[in-house]
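*Asks:* sequence and computational prediction follow.
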Amino acid sequence: MPVIVHIFTVLFAILCFMIIKKKRYKETPFICFIMFVSFISFGTASLIALFAPYGEILSYPCMIIALGLLLFLVGVNDLYSIFRCTERIEGIYCGYNTYYGSHGVHSYAPVFEYTHDGVLYHEQTAQTVSHRRLTKNMTEGNRYSIYINPKCPSVYILFRRLRASGVICLMIGAAFMGAGAVILYALFPVLFK
């Protein structure tokens, strides 16, 4: 299991390096914040696994807490987007990016082109949409309403409503963090007498 902690640490380190290199932290600050917090939390779990007494045992609850924090922040990002993306504008639908998951599950992120304060943006939304909704309701090259964050116009959403996936991420993340904290609390008296 500690190997998984190290793998997550390396993956989030690579993500953070790419964010800094491409300066994406200016365009999508909260998502970048989530990646940096995830790197720090998995990195801490990794260091505990390597150097702390009984580190291998302690890495389990630390990883559960780090994973819970990641899921919780993903849910918070949905809420954050709803409250921040308030300005309704028209954007041109340019297609979508496909992300492949396990067991044949795919997610689709629409790409829009729009202008705000004289600056042209060609961005992908953080909200994923079903393939049926994309192909049935949206045609490439047509204009559709989107909601942008006026302070950070490269961030936008299609729908200003809380999705079930965001609520589920919040609940599962809170449950993981709570379970990890309880396990960690239970382990301390046993390991450190």
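*Replies:* Yep, it's here.

*Asks:* when you work out contacts or count neighbours from here on, use the C-alpha atoms and nothing else.
*Replies:* Will do.

*Asks:* what segments of this protein are helices?
*Replies:* Along the chain, counting by DSSP state H, helices occupy 2-22, 29-51, 55-84, 131-137, 164-191.

*Asks:* what's near enough to touch the residue nearest to the spatial centre of the chain?
*Replies:* Among the residues of the chain, the one closest to the centroid is residue 74, at 4.4 Å (CA atoms, centre = their mean). Counting by CA atoms under 8 Å, 6 or more residues apart in numbering, residue 74 touches 34, 166, 169-170.

*Asks:* with residue 148 instead?
*Replies:* Counting by CA under 8 Å, 6+ apart, residue 148 has contacts 84-89, 154-157.

*Asks:* ok, back up a step: and the helices of the chain, which is most packed in?
*Replies:* A comparison of the helices of the chain by mean neighbour count, using mean count of other CA atoms under 10 Å, puts helix 55-84 on top with a mean of 21.

*Asks:* how close does residue 88 get to residue 156?
*Replies:* Counting by CA to CA, to the nearest Å, the separation of residue 88 from residue 156 is 10 Å.

*Asks:* the more surrounded of the two?
*Replies:* residue 156 (27 against 15; other CA atoms under 10 Å).

*Asks:* okay, now the one to match up with it:
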Amino acid sequence: MKIDAIYLGYNTYKAPTGGYGIITSYSPVFRYEFNGKQYEVQTFETLTKKEVCKLIVGNKYEIFINENKPQKFIIYKSVRFSEVITLLMGIFFSSIGIIFLL
């Protein structure tokens, strides 16, 4: 379900890449109301620095909530290119690992 939410900021997460540096990801936090209850929740999606910098604290944005679990929401309803690449890399490296085990 699409609703309006107020952008509050983001949380930053850093993860090592196995000797290739550190990946930084950003998870936006929004406040919204659904069925008379107010939520202040971080999305489980991670954004790039470029994407998160486009969001302005205090502005309203449309998000998509799960009506059965309103504390869960996404910002983008479509699949992004970076998500496809990440999935393909995961499949590739998993396949290599399995081949080496055989």
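*Replies:* Received the coordinates, thanks. None of the values given here were measured: they were computed from a predicted structure.

*Asks:* can I get the helices of the first structure in TSV with distance to residue 144 of the first structure?
*Replies:* As requested, these are exported to TSV (distance: least, CA to CA, whole Å):
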stretch	distance to residue 144 of the first structure
helix 2-22	29
helix 29-51	24
helix 55-84	18
helix 131-137	10
helix 164-191	23
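
*Asks:* go through those helices and name the closest to residue 102 of the first structure.
*Replies:* Closest to residue 102 of the first structure of the helices of the first structure is helix 131-137 (CA to CA; 16.3 Å).

*Asks:* how far does the closest one sit from the chain's center?
*Replies:* Its chain's C-alpha centre and that of helix 131-137 of the first structure lie 23 Å apart, by CA atoms, centre = their mean, to the nearest Å.

*Asks:* equivalent analysis for stretch 31-39 of the second structure, please.
*Replies:* That offset, for stretch 31-39 of the second structure, works out to 20 Å (CA atoms, centre = their mean).

*Asks:* map residue 164 of the first structure across to the second structure for me.
*Replies:* Using TM-score structural alignment, the partner of residue 164 of the first structure in the second structure is residue 81.

*Asks:* and of the helices of the first structure, who's closest to residue 93 of the first structure?
*Replies:* Within the helices of the first structure, the stretch nearest residue 93 of the first structure is helix 131-137; the backing value is 10.0 Å (CA to CA).

*Asks:* what's the closest one in contact with?
*Replies:* 107-108, 110.

*Asks:* out of these, which is nearest to residue 181 of the first structure?
*Replies:* Distance to residue 181 of the first structure across those (CA to CA) is lowest for residue 107, with 31.9 Å.

*Asks:* what's around that closest one, how many residues?
*Replies:* Residue 107 of the first structure has 16 neighbours, counted by other CA under 10 Å.

*Asks:* find the nearest non-adjacent residue to it, please.
*Replies:* Distance criterion CA to CA, 6 or more residues apart in numbering; nearest residue to residue 107 of the first structure, sequence neighbours excluded, is residue 99 at 5.2 Å.
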